[in-house]
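[1] I need the structure of the sequence given here:
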Amino acid sequence: MPEGDRAEGAVEDHVVLLDADGAPCGLAPRATVHSARTPLHLAFSCHVVDAGGRVLLTRRALGKRTWPGVWTNSFCGHPRQGESFPEAIARHARHELGMRVGAPREVLPEFRYRAVDASGVVENEVCPVFVALAQSDPVPNPDEVMDLRWVEPADLAALVDLAPWTLSPWAVAQVPQLGEALTPGSTP
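    Predicted structure coming up:
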């Protein structure tokens, strides 16, 4: 990660807290918000597809606080106060995957979930889901991603059906709802 991004992240790395209706109600430092009592907050998920219609799956680094070593969608993140989803997606694509992505398309605007990992840490997010087109090859940040694979959308759907325990709970919940959004003819 470029030094400038590191300094910026240290100063502004927060999440937008939400009330029960999903309206912003405050901010909290990202490093402290995920616990056994994680408050509802704003996030996003992004599924990156390539020109051939394959979907990028990533395996979360072992140092991640929640679901370490688990396969998931391309990347997730938290928009900062005043940051648009496209801006947050571009920032996280650079940070986590060292890549550029095309204008993301919102495909599940109302996605929301709560899940508890094996360590007891809770994810509790209003988390719109986006699909974006890869504009460069990924060069993963090892602090974020330990492995990656390009897969066919049908293979991802089959994995959700056959081995959901290998994937993050948000990916398992999202994939069946994505329908045609991940097929080659519907890429952004």
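[2] going forward, measure contacts between C-alpha atoms and count neighbours the same way
    OK.
[3] what's the one helix or strand residue 91 maps to in contact with?
    Secondary structure assignment for residue 91, by DSSP states H and E: helix 85-97. When contacts are taken as Cα atoms under 8 Å, 6 or more residues apart in numbering, the neighbours of helix 85-97 outside the stretch itself are 1, 44, 46, 75-80, 99-101, 103-104, 138-141, 144-145.
[4] would you do the same for the sequence below? I want to compare the two.
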Amino acid sequence: MIAQLDSEHVVLVGDAGQAIGVAPKDEVHGRDTPLHLAFSCYVFDAEGRVLLTRRADDKLTWPGVWTNSCCGHPQPSEPIARAVARRLRHELGLAASRIDLMLPRFRYRAVMASGIVEYEVCPVYRAIVETDPQANPEEVGAVRWMSWAGFAEGVLSGDLEISPWCREQVPELVAIGDDPLRWPSADVALLPPAAIPD
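    The predicted structure is shown next:
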């Protein structure tokens, strides 16, 4: 059984993408954040609109910043797609009809003005939903739907202020194709070893 949200642990990752341990989530993010396993998810509706979220104002990292639909950390031995579904329910009250791997090897490091660091091996997923979100205010301050083309153009031009990981992910997603509903899924065998449970 997965640990309760108030006792989440993250999987620590080595340079080659292998799991090297675990640590409590609330002790990991700081000025010397170790590389760890996470995920990003972009939620789309049947029209191909993407769901953006504004991170809650009391988040430790990038509070109040607009970003992609959902992010999180898989628990030790939890398949990432299951973690995506869990966080979509918790943060947005959404049950996805499909969850597909898009960018299996995305990795980034970003530093806030306060010095807090995010340093993640962060596979990127697409989720398709048929309902509107019911945002959890502890996680999400606001939501909005945008056309994918308008969103991508805003990110690529720099006109849209967005989280640093999203800014790096969007060009890679754009390279897959113009229609996010027709993007081909990536092979799960391309995930880093830490993301493939025993």
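[5] list buried residues within the contacts of helix 85-97 of structure 1.
    Neighbour counting over the contacts of helix 85-97 of structure 1 (16 or more other Cα atoms under 10 Å) leaves 44, 46, 75-80, 99-101, 103-104, 138, 140-141, 144-145 as the buried ones.
[6] in structure 2, what residue corresponds to residue 32 of structure 1?
    By TM-score structural alignment, residue 32 of structure 1 lines up with residue 27 in structure 2.
[7] what's the burial count for that match?
    Applying other Cα atoms under 10 Å, we find 10 residues neighbouring residue 27 of structure 2.
[8] repeat that for residue 60 of structure 1.
    Residues near residue 60 of structure 1, counting by other Cα under 10 Å, number 27.
[9] list the contacts of the aligned partner of it in structure 2.
    Residue 60 of structure 1 maps onto residue 55 in structure 2, with residues paired by TM-score structural alignment. Neighbouring residues of residue 55 of structure 2 by Cα under 8 Å, 6+ apart: 62, 63, 64, 65, 66, 67, 139, 140, 141, 142.
[10] now those residues: which count as buried?
    Taking 16+ other Cα under 10 Å as the criterion, what is buried in the contacts of residue 55 of structure 2 is 62, 63, 64, 65, 66, 67, 139, 140, 141.
[11] the last one is in what secondary structure piece?
    What it means is residue 141 of structure 2. Using DSSP H and E, the secondary-structure element containing residue 141 of structure 2 is strand 140-147.
[12] now do the helix holding residue 91 of structure 1 and strand 145-151, the angle between them.
    Using axes from the mean of the first three to the mean of the last three Cα atoms, to 10 degrees, the interaxial angle of helix 85-97 of structure 1 with respect to strand 145-151 works out to 110 degrees.
[13] what range does helix 85-97 of structure 1 cover in structure 2?
    Structural correspondence for helix 85-97 of structure 1: residues 80-92 of structure 2, per TM-score structural alignment.
[14] any idea how far the matching stretch is from the chain center?
    Between the mean C-alpha location of stretch 80-92 of structure 2 and the chain-wide mean there is a distance of 10 Å, by Cα atoms, centre = their mean, to the nearest Å.
[15] please apply the same query to stretch 164-183 of structure 2.
    Its chain's C-alpha centre and that of stretch 164-183 of structure 2 lie 13 Å apart, by Cα atoms, centre = their mean.
[16] among the buried ones among the contacts of helix 85-97 of structure 1, which ones are in helices?
    When these are checked against helices (DSSP state H), there are no matches.
[17] returning to what we had before: now do the buried residues in the match of helix 85-97 of structure 1.
    Of all the residues in stretch 80-92 of structure 2, those buried under the rule 16+ other Cα under 10 Å are 80, 81, 83, 84, 85, 86, 87, 88, 89, 90, 91, 92.
[18] is it possible to get JSON lines of the residues you listed that adds distance to residue 179 of structure 2?
    Rendered in JSON lines, the data for those read as follows (distance: Cα to Cα, whole Å):
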{"residue": "80", "distance to residue 179 of structure 2": "24"}
{"residue": "81", "distance to residue 179 of structure 2": "22"}
{"residue": "83", "distance to residue 179 of structure 2": "25"}
{"residue": "84", "distance to residue 179 of structure 2": "22"}
{"residue": "85", "distance to residue 179 of structure 2": "23"}
{"residue": "86", "distance to residue 179 of structure 2": "26"}
{"residue": "87", "distance to residue 179 of structure 2": "25"}
{"residue": "88", "distance to residue 179 of structure 2": "22"}
{"residue": "89", "distance to residue 179 of structure 2": "25"}
{"residue": "90", "distance to residue 179 of structure 2": "27"}
{"residue": "91", "distance to residue 179 of structure 2": "26"}
{"residue": "92", "distance to residue 179 of structure 2": "24"}
